[in-house]
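In: here's my sequence, what's the structure:
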Amino acid sequence: QYPGVADSIESDIDNIATLLRISGLIPSGIDLQPLLDDAKHQLKDETNYRKEARHQQTFAAALAGDARYLVPEIHADLGKKNVLAMSYVEGQAIETLGHLAQVTRNQIMAALFELMLRELFELRSMQTDPNFANYLYNADTQQIVLLDFGATRNFKAGFSAQYKKLVKAALDGDETGICNAAAKLGYAVGEQNTAYRALVTELFRTVLEPLKQQQSFDFANTDLPARLGKLGEHARAFRDFWQAPPADAVYLHRKVGGMFLLATRLQAQVNLRQLVSEWLD
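Out: Predicted structure coming up:
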């Protein structure tokens, strides 16, 4: 670990918060302090390599029976709070696999999406940093190598259960169910029969659209990001309704967004409906 990284977290986060307030990007009525405090705690955890080693060992044990994934072995006798030692594993950078056969790219992304769902609904513990550098692919063994568990976050049972209800409501076209689950998760959904609630409902419907398709979702041919961007522009008209999002949701969305970007990079086609249905039955 680079010297001084852990010691600078508090001041770095405070400086970012100051810039956000000065810029006017965040409405003055929004209380960001709980989110900022959580970010400081999360980043401090990421600099504690003993804690990261424990997370890595937990994931290695949980995935030991699934040959699609490989988690390097921790060498605890060589580690310290600022030193993380593990076995050397070879692999290609996962974002460089565009040359592989379509079926192989599909399988890789299906495995990663399946893992994300398992993290959310079963393990309730998620590696929330989707940086491409945290994944390798070993073509010889056809395994996805999982690296860097510093950003692992544990979710409460209620959080996972409400997200399951949110997804199910979206798949069923249940707008009331979408808003009820979203509100219990901590999102601002507005009053019934208002333009803001209609916008929030449309946002969730659009975000979860890939899960509704009976066929594979083609990440190389979708206008979903553009449509979400337009909805985001419409949301600017409702700045008075904005509030700091739930911290757990921020980290989950970070992971989901990263997986979407990777799937787009690999031009993958994945039947997400089939994957998520296993957790909703």
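
In: use CA for all of it now, contacts and neighbours both
Out: Fine.

In: most remote residue from this structure's center?
Out: residue 77 (31.6 Å; Cα atoms, centre = their mean).

In: how much space between it and residue 84?
Out: Distance of residue 77 to residue 84, computed by Cα to Cα, to the nearest Å: 10 Å.

In: now do the contacts for residue 4.
Out: Counting by Cα atoms under 8 Å, 6 or more residues apart in numbering, residue 4 makes contact with nothing.

In: list the buried residues of stretch 192-209.
Out: Neighbour-count burial for stretch 192-209 flags 196-206, 208-209 (criterion: 16 or more other Cα atoms under 10 Å).

In: please tell me how far residue 241 sits from residue 164.
Out: Distance from residue 241 to residue 164, by Cα to Cα: 25 Å.

In: Proceed likewise with the subsequent sequence, for comparison:
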Amino acid sequence: MNHISTSTGRAVPSTRLHRLWHLGLATSDLASGVGMRGLIELARARGDEPSRIRLNPRATRRFTDRLARMRGAAMKVGQLMSMDGSDVFTPEAAEIMATLRDRAEPMPMSQLVRVLDAELGRDWNHRFKRFEFTPIAAASIGQVHRAETHDGQGVALKIQFPGVRDSIDSDLDNLAAISRTLGFVPRGMDIGPLLDEARRQLHQEADYSAEAASLEAFGRLIGDDPDFAVPRVHTELSTSRVLAMSFADGVPVDRLADPHYTRADRDRVATLLSRLALRELFEFGLMQTDPDFGNFLYDPASGRIALLDFGAVQRISPELVDHYRRIGRAGLADDIEGLRDGAVALAYIGHEDSPEQVAPLLELIRLSGEILRHDGPYDFGASTLFERVLLRGRDLYYENAFRRLPDPATLFLHRKFVGILMLCRRLRARVDLRGLMSEFLD
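Out: Below you'll find the model as predicted:
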């Protein structure tokens, strides 16, 4: 056993009132960081150039510190905001927001020991030859520790923050109330079904027994693929709040944006992960829907990508796969009527919607499909597509064009699709998405 770290953490706020208080302070920090003038400028921005949010660095750090202390669903929402903040925030603010992806506060040592005592028994320390008390990662739901078994196997233990599972419902209720109060929800839209889907997914992510089953399922699906590796579950060391798996070496894939990695490395990794996402949709019918860049580790020595974090795994019905196949074929063919049929099937628009309501939404969908109409590798580094989609979507939002709730089953699937495209953009990669999509639609 290694020396116990002397670093201290703060306990996770647990009661709904306590978490609402922290969330309210975080929201105030964000609002003060933007400033009233910034909010007005963002709301009124029009034209060809997107207006990025300018955040006061001190207020932004207070905002991220607050969410890092809360952990749980509130921090996960902040992580989604930070995935490619350069489209929305100035570079300085985006850099601060990006720290949310891997800097949740660790548990105090006393709290960590109590969790391990409760989950693995009071003699849990005898199960390991070595256990590193300082976590190697801390995310929104748990923190990860490195250990070694007595037979010399390297193990990563994901240990859940106490109280996080019980705080999911209150966090979502609080976020929904604040969103409505600040006018973030389109007028007349009932977001209840989306919140229910988010609630279901987050509760699943907090069940490490379910994650272990998903990890094993993906291990079977990936098999001995030379490009990917899936950790093995150590069931004898796992519970519903502790997940033990074989240790994976590597760096988060977004690090490939650093200059010492080659353009060929970036293109290859972005292509492999894009193709994997399509396999999950069209072949597996099972998708890991959390595209956080830290969930994919690149090993420069072997060139393989280790796939981590299978808490957010969603089964996709054959009917939904057919809907995506339909809209994918229409996107490849630039078939406007086909796009409309696919959009109706996915509940983006309704049969009864007027042509005036449908036209701008179809225009936005067609704009997003630019990457599928491009022959050969699409150069994300030279593209302004994200800015154009952001600007047009914001205009439509303020014009109250989004009146319909899409199929809730697509909520986390879209998170994965957008996340993979954001990774392609972060790496400034060239990916033949038209060719990849054609492979699964032909």
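
In: picking up where we left off before, just give me the match in structure 2 for the residue farthest from the centre of structure 1.
Out: Here residue 77 of structure 1 is matched to residue 236 in structure 2, going by TM-score structural alignment.

In: quick check: the residue farthest from the centre of structure 1 is in a strand.
Out: No. Checked against DSSP: H, G, I helix; E, B strand; the rest coil, residue 77 of structure 1 lies outside a strand; its state is helix.

In: map residue 183 of structure 1 across to structure 2 for me.
Out: Match for residue 183 of structure 1 (TM-score structural alignment): residue 344.

In: how many other residues sit next to its match?
Out: 18 (other Cα atoms under 10 Å).

In: how about residue 315 of structure 2?
Out: Neighbour tally, residue 315 of structure 2, other Cα under 10 Å: 14.

In: and for residue 410 of structure 2?
Out: Look at residue 410 of structure 2: counted by other Cα under 10 Å, it has 17 neighbours.

In: which one of the buried residues of stretch 192-209 of structure 1 sits closest to residue 28 of structure 1?
Out: Using Cα to Cα, residue 196 comes nearest to residue 28 of structure 1 of those, at 19.5 Å.

In: structure 2: which residue goes with the closest one?
Out: By TM-score structural alignment, residue 196 of structure 1 lines up with residue 357.

In: try residue 239 of structure 1
Out: Residue 239 of structure 1 maps onto residue 400 in structure 2, by TM-score structural alignment.

In: and the nearest residue to the match of residue 183 of structure 1 once chain neighbours are set aside, how far from residue 422 of structure 2?
Out: Nearest residue to residue 344 of structure 2, sequence neighbours excluded (Cα to Cα, 6 or more residues apart in numbering): residue 350, at 5.5 Å. Separation of residue 350 of structure 2 from residue 422 of structure 2 (Cα to Cα) stands at 29 Å.

In: ok, now residue 110 of structure 2?
Out: 39 Å.

In: please apply the same query to residue 415 of structure 2.
Out: Separation of residue 415 of structure 2 from residue 422 of structure 2 (Cα to Cα): 10 Å.

In: of those two, which one has the most company?
Out: Per other Cα under 10 Å, whichever of residue 415 of structure 2 and residue 422 has more neighbours is residue 422, with 21 against 15.

In: give the other helices and strands that the strand or helix carrying the more buried one contacts.
Out: Element membership of residue 422 of structure 2, judged by DSSP states H and E, is helix 411-426. Contacts defined by 3 or more Cα pairs under 8 Å, 6 or more residues apart in numbering; DSSP states H and E place helix 411-426 of structure 2 against helix 192-205, helix 263-279.

In: go again using 10 Å as the cut-off
Out: helix 192-205, helix 263-279, strand 286-288, strand 313-315, strand 378-379, helix 385-398, strand 430-431 (3 or more Cα pairs under 10 Å, 6 or more residues apart in numbering; DSSP states H and E).

In: so can I have JSON lines of the ones you listed showing distance to residue 16 of structure 2?
Out: Output for these, formatted as JSON lines (distance: least, Cα to Cα, whole Å):
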{"stretch": "helix 192-205", "distance to residue 16 of structure 2": "15"}
{"stretch": "helix 263-279", "distance to residue 16 of structure 2": "36"}
{"stretch": "strand 286-288", "distance to residue 16 of structure 2": "29"}
{"stretch": "strand 313-315", "distance to residue 16 of structure 2": "27"}
{"stretch": "strand 378-379", "distance to residue 16 of structure 2": "46"}
{"stretch": "helix 385-398", "distance to residue 16 of structure 2": "31"}
{"stretch": "strand 430-431", "distance to residue 16 of structure 2": "45"}
